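> Sharing a model prediction with you, sequence too.
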Amino acid sequence: MRLEKRIEAFSELGSFLAQFSEDKVEMNNLVKGNDSFFDDFSDQIKNAQHYNGWFTEENMRFSFENWGKLLTKENLENWLSSYQFDQNKEKNVAVITAGNIPLVGFHDFLSVLISGHKITIKQSSNDSQLLPLIAKYLEFVAPEFKGKINFTQDRIKSFDAVIATGSNNTARYFDYYFGKYPNIIRKNRNSIAILRGDETKEDLKGLGEDIFRYFGLGCRSVSKLFVPKNYNFDPLFREILPYSYLMEYKKYENNYTYNKAVYLMSKFQLLENGFLMLKEDAGYSSPIASLFYENYEDLNDLQQRLDAEKDKIQCVVGKGQIGEIPFGKTQTPSLNDYADGLDTLLFLSNL
């Protein structure tokens, strides 16, 4: 299948997913495959929480909406314009996905197929329902994909390259088993925000989105703040108050209650507002319903530290020159925002 056909198929998928937005679900009669797939996708969105309690309907639709915006013909062509694929020999790429947020493995799925390779994918049990349904839709709009997409729960065999995402512990396992193959192996990373104290209300509202979207479970979710000494957290607490509804979700409430008890028994000093705890801590990976913070004195010194610890950091949020990503934008990456800064398409084009 030529690249133009692959782009057309994924742009059709984008049009299909765009029917499911965070605000509403509305069928577009011009979209292909609605008779066969619209109800199945609707049911999947509604029932996802039965398979994974963190996969709320709101977050499912948010994910679908963002992919619907990204998967346009223009976006795909611009993304792919710097790469050469059609002269490459087709390889079988093994992909092992995480399951922390809805469709977290879709970018790898897209990258392998759009670059003209076959994929054998082993999904996390926490997110195993969506990609097979998407694969069926792709095969419907482009039957040439049949035979190029394989899902397995067994040990992966007969592959040419590997893309695997997991924790620091599973990364050691991946290194042991897949180290002799061309590979991308991703480990734990967290995202941070750098505050100066002059942020607007809109900045802080956006930061709330960066913190709470997907309950803070994504590697692009802000889990730590760097703030000036004597920083006043009251404006932040005011602007994130709309997220207090998260306590209505039992899993989030349980994590809040448990982590608060652990912190208090350990006599840690906390700032909290009834649904989020702030703890001064040098680490990056804060538990659910909590956020670490550290004070800084000089931005240049902080930048040197972050450069030295960049293998722990996914996104840096901030205002002006101190942040790579504006407030409120961590969960809406572009197609060329590669996880861990590793160019997946370059890797695939060189196989």
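Noted; the coordinates are in hand.
> Please count neighbours and contacts with C-alpha atoms only from this point.
OK.
> quick check, distance from the longest helix anywhere in the chain to the centre of its chain.
Scanning the chain for the helix with the most residues, using DSSP state H, yields helix 34-51. Mean-position distance between helix 34-51 and its chain equals 21 Å (C-alpha atoms, centre = their mean, to the nearest Å).
> Which SSE is immediately downstream of it?
Sequence-wise, the next helix or strand downstream of helix 34-51 (DSSP states H and E) is helix 57-70.
> Can you tell me the closest non-neighbouring residue to A164?
In space, and not counting its chain neighbours, A164 is closest to I96: 4.5 Å by C-alpha to C-alpha, 6 or more residues apart in numbering.
> here comes the other one, which I'd like you to weigh against the first:
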Amino acid sequence: MSQKEIINAFIELGQFLQQFSLQNTTENSKVKNNDAFFNDFVQLIDLSQSHNGWFTPEQVYFAIESWAEALTEENLNQWLTPYTYTEREPKTVGLILAGNIPLVGFHDFLSVLVSGHKALIKLSSNDQKLLPFLAKYLIAVAPKLSDRITFTEEKLQNFDAVIATGSNNTARYFEYYFKNKPSIIRKNRNSVAVLNGKETQEELTQLGEDIFRYFGLGCRNVSKLFVPKGYDFKNFFEAIFAYKDYIHYEKYANNYDYNKAVYLMSMFQLLDNGFLTIKEDQSYASPISSVFYEYYEDLDQVAQRLENDQEKIQCIVSNNLIYNSINFGQTQKPKLWDYADHINTLDFLQTI
């Protein structure tokens, strides 16, 4: 199967996904296979929260819209232009996917297939519906892909390489179990924002998107703020008030109540606005409904610390304060060439 055929199948998938949004889901008669898939996908989205309480329609639609924007001919060509693929015997790549946010493993799935390989996929129990549905659509568009996509509930067997995502604890197991195979093993990472007090209200509101999208469950969510000594959080709290409705989601509210109670019983000093607590803490990984912060006096020291801890960091958000940081509000909008853990998946897949 040629790479062009595979790319075209994903372009068709992108056009299918473009029909779906939280505000306006509208069937486009020009999209292939709508008779078989459109209504079923609407139903699947509506039922997603029953499969995983964190997968509210708003969050699922956001993930779908993000992939609809990514899967265009222009984006796919820009991503793949540096690579020359020749048809060869495909290798089987095991994918052990996370399930913290909707379609979190889709980039690995896409990368394996456009690289000319076969995907052997073990889904997380938290996200078992969306990717198989999209895989079924791809196969309907390009039937030859049926030989290249396999889902399994069993232990991975008969594979040539693996890409596995999990916690720091499961990563140790993965590293041992897959020690004789080419692999990418992903561990826990967090994202941070570095502020200097000169941010506009709009930028701080966009930072709220980086914090709250997917309820803070993703590695690209900002969970830690670096702020200058004496920083006044008043503007920050006013700017993120736009996200106050998150407290109406039961699972988020339960985490907020629980974590706040633990902090108060432990006599920690908190700042609290009724739906988010912020706590001074040197750690990067804050619990759901909470963000840690740390004061700084020297930006260069912050930059050096983040450089030293780069294996713990997924994204750095700032107003150009830190080299290679990204703009506010962009953490959950990665391009195809923005790789998880900064490991180029396509480069890896070319070597197996």
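Looks like it came in fine. Computed from a predicted model, the values in this text were never measured in an experiment.
> before we move on, the earlier item: the longest helix of the first structure against the second structure, how far on average?
Once fitted to the second structure, helix 34-51 of the first structure is off its aligned match by 0.6 Å on average (mean C-alpha distance after the TM-score superposition for the first structure).
> Which elements pack onto that helix?
Secondary-structure packing of helix 34-51 of the first structure (3 or more C-alpha pairs under 8 Å, 6 or more residues apart in numbering; DSSP states H and E): helix 57-70, helix 130-141.
> what's the closest of those helices to K205 of the first structure?
Closest to K205 of the first structure of these is helix 57-70 (C-alpha to C-alpha; 17.3 Å).
> Distance from the closest one to the middle of the chain?
Distance of helix 57-70 of the first structure from its chain centroid, counting by C-alpha atoms, centre = their mean, is 11 Å.
> Report all helices and strands that it contacts.
So helix 57-70 of the first structure, by 3+ C-alpha pairs under 8 Å, 6+ apart, packs with helix 3-17, helix 34-51.
> Run through who's touching the longest one.
The set of residues external to helix 34-51 of the first structure that reach it, using C-alpha atoms under 8 Å, 6 or more residues apart in numbering, is 16, 27, 55-57, 60-61, 126-127, 129-130, 133, 137.
> again, only this time at 10 Å
Helix 34-51 of the first structure is contacted from outside by 16-17, 19-20, 25-29, 31-32, 54-61, 64, 102, 125-130, 133-134, 136-137, 140, using C-alpha atoms under 10 Å, 6 or more residues apart in numbering.
> Which secondary structure state is assigned to the residue located most distally from the centre of the first structure?
Here the first structure reaches farthest from its C-alpha mean at K267, the gap being 33.7 Å by C-alpha atoms, centre = their mean. State at K267 of the first structure, reduced to three classes by DSSP: H, G, I helix; E, B strand; the rest coil: coil.
> Return the residues in contact with it.
Residues near K267 of the first structure by C-alpha under 10 Å, 6+ apart: A261.
> Aligned counterpart of it in the second structure, please.
Matched to the second structure by TM-score structural alignment, K267 of the first structure sits across from M267.
> how close does the residue nearest to G329 of the second structure when sequence neighbours are not counted sit to A239 of the second structure?
Using C-alpha to C-alpha, 6+ apart and skipping the chain neighbours, the partner closest in space to G329 of the second structure is Q206 (4.3 Å). Distance of Q206 of the second structure to A239 of the second structure, computed by C-alpha to C-alpha, to the nearest Å: 8 Å.
> Which parts of the first structure are strands?
92-96, 118-122, 149-151, 161-165, 183-186, 190-194, 222-228, 270-272, 277-280, 290-296, 313-317 (DSSP state E).
> how about those strands, which one is nearest Y214 of the first structure?
The nearest among the strands of the first structure, by C-alpha to C-alpha, is strand 222-228 at 11.0 Å.
> what's the mean deviation for that closest one versus the second structure?
Mean for strand 222-228 of the first structure is 0.3 Å (mean C-alpha distance after the TM-score superposition for the first structure).
> who does that strand touch, helix- and strand-wise?
Contacts defined by 3 or more C-alpha pairs under 10 Å, 6 or more residues apart in numbering; DSSP states H and E place strand 222-228 of the first structure against strand 190-194, helix 201-212, strand 277-280, strand 290-296, helix 299-308, strand 313-317.
> coming back round to it: selection in ChimeraX covering whichever of the contacts of helix 34-51 of the first structure are buried, please.
The following ChimeraX line selects those of the contacts of helix 34-51 of the first structure that are buried, judged by 16 or more other C-alpha atoms under 10 Å:
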select :16,17,19,20,31,32,54,55,56,57,58,59,60,61,64,102,126,127,128,129,130,134,136,137,140
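> got the contact list for G274 of the first structure?
L241, S244, M247, E253, Y256, T257, A289.
> how about 7 Å then?
For G274 of the first structure, no contacting residues are found, by C-alpha atoms under 7 Å, 6 or more residues apart in numbering.
> rewinding a little: and of the helices and strands packed on helix 34-51 of the first structure, who's closest to V222 of the first structure?
Of all these, helix 57-70 comes closest under C-alpha to C-alpha, at 16.5 Å.
> what's the closest one in contact with?
So helix 57-70 of the first structure is contacted by 14-15, 17-18, 20-22, 45-46, 102, 214, 332, 335 (C-alpha under 7 Å, 6+ apart).
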